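Enquirer: Model the structure of this input:
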Amino acid sequence: MKKNISREEAKKSLVYDPYFEKGHYGSKIFQTIIAFLGWCGVISPFLWIIFPFVFPNRANHNHIVVYLEEKTTLHFLFIFLSLSFVFLVILYTILTLWNNYRFKHFLQKEKQYDAERVKVRRKLINQAYNERFGSKDFRHNVCFYSVKEEQNLETDFVKILYQKGENDD
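Expert: The predicted structure follows:
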């Protein structure tokens, strides 16, 4: 049986972030500024290196010197990231097509089993449980139940039960 829990109980068990709720404007502004400064810290070194190439006259005026190693490094970085991007696009395209193929041909079949056989087996196992442990209502509603030694199931109980049931039909 599925247990219904309140919103407060769900907040305790799940990740809770007030940033996405109504209100909390001070927290939202502070966190947004920190995120913006963080991204500026990530992007600024790239801008610092690219600036002399994009604005060479301004770089000379500000005494920013472009070294040959910087050009070589940027050229290598551009080639490496371009090849990585192409490789990842090809890889993810192949994986997506493969996943769609598997979903269409293997996972989305109507029946993966014999429904009539499952129905017969379910009936057999329910009858066996009723004989050994009592009715379904009793089993589901009792608070404490002690299984007697002779009621224990053998290791191959279900296998033998299914074989007998199929032979009887």
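Enquirer: contacts, neighbours, all on C-alpha from now
Expert: Will do.
Enquirer: In terms of helices and strands, where is residue 143?
Expert: Using DSSP states H and E, residue 143 falls within no helix or strand.
Enquirer: which stretch of helix or strand covers the residue nearest to the spatial centre of the chain?
Expert: Compute the mean C-alpha point of the chain, and by Cα atoms, centre = their mean the closest residue is residue 99, 15.1 Å away. With elements delineated by DSSP H and E, residue 99 resides in helix 68-102, which encompasses its position.
Enquirer: Buried residues, the helix or strand just after that helix. List them.
Expert: Toward the C-terminus, helix 68-102 is succeeded by helix 115-133 as the next helix or strand (DSSP H and E). Of the residues in helix 115-133, those buried by neighbour count under the rule 16 or more other Cα atoms under 10 Å are 121, 124, 125, 133.
Enquirer: didn't the first one look like it was pressed against residue 163?
Expert: What that stands for is residue 121. No - in this structure, residue 121 sits apart from residue 163 without contact. The criterion is Cα atoms under 8 Å, and the distance is 9.8 Å.
Enquirer: about what we covered before: kindly provide the distance from the residue nearest to the centre of the chain to residue 139.
Expert: 43 Å (Cα to Cα, to the nearest Å).
Enquirer: Would you do the same for the sequence below? I want to compare the two.
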Amino acid sequence: MAKQTKQNPSDRQKDVDDRQQLYTDKYFESGHWLLKIWQTIIAILGWLAVILPITITVTSFWASFNPKIPHIWSYSEGIAEIKFIGILLIFSAIMASIFSVTMTLIQNRKRDRLVEQWPTFNPINQRKRKDTIDNFIDNRFGSQEFRENVKTYTVQPEQNLDTHQIQDLYAQHDLDDIG
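Expert: As a prediction, this is how the structure comes out:
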């Protein structure tokens, strides 16, 4: 037998609060100074490992066009590679833009032709379906007021729903939009 209980609103809020606290991080807790110092140093070194090579490469490339910029390195092969990678990146950006715009146009056209033109359900029968299911549930499990205000409700085995009972109910009342 399945039992249904109505939760108190404060219990539901407690459940939500418990679910929101999924992890902890000692870095943001009070104390743990050695951990904070160590992780901050690692983070700074990581950012330097990203920013420093980019700065050196951009400065060296810029120095090949402007003699006032200090030359960190000036290998002609490196400059040619940077130009080649720049051309590849520009080509990739153009191709990605063309693909994105094309797919957007195709999807908008498909949506206009199919989805917005034909509803996926019969809006006229929607209210009739709601009334039918409400009456069915009221007959089987009691009135809505009773169901919402009862503390404990035991579902009898004969009250369990069959696999396609709701679909059969709609078919009996000629409210089945699928067929």
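Enquirer: thinking again about what came up before, mind listing what's buried along the helix holding residue 99 of the first structure?
Expert: When burial is assessed from 16+ other Cα under 10 Å, helix 68-102 of the first structure yields no buried residues.
Enquirer: mean distance, that helix to its aligned residues in the second structure?
Expert: With both structures laid over each other, helix 68-102 of the first structure and its partner residues in the second structure are 1.8 Å apart on average (mean Cα distance after the TM-score superposition for the first structure).
Enquirer: just how off-centre is that helix within its chain?
Expert: Going by Cα atoms, centre = their mean, to the nearest Å, the spacing between the C-alpha centre of helix 68-102 of the first structure and its chain's C-alpha centre is 24 Å.
Enquirer: Show me what it packs onto, helices and strands only.
Expert: In terms of contacts (3 or more Cα pairs under 8 Å, 6 or more residues apart in numbering; DSSP states H and E), helix 68-102 of the first structure is not packed against any helix or strand.
Enquirer: Let me see the contact set for the residue nearest to the centre of the first structure.
Expert: Listed by Cα atoms under 8 Å, 6 or more residues apart in numbering, the contact set of residue 99 of the first structure is empty.
Enquirer: what's the neighbour count on residue 30 of the first structure?
Expert: Look at residue 30 of the first structure: counted by other Cα atoms under 10 Å, it has 11 neighbours.
Enquirer: How about residue 10 of the second structure?
Expert: 9.
Enquirer: Check residue 71 of the second structure too.
Expert: Counted with other Cα under 10 Å, the neighbours of residue 71 of the second structure add up to 15.
Enquirer: so it touches residue 63, yeah?
Expert: Yes - using Cα under 8 Å, residue 71 of the second structure is in contact with residue 63, at 5.8 Å.
Enquirer: now for residue 139 of the first structure: what does it line up with in the second structure?
Expert: With TM-score structural alignment defining the correspondence, residue 139 of the first structure maps onto residue 147 in the second structure.
Enquirer: make that residue 152 of the first structure, sorry
Expert: For residue 152 of the first structure, the aligned position in the second structure is residue 160, judged by TM-score structural alignment.
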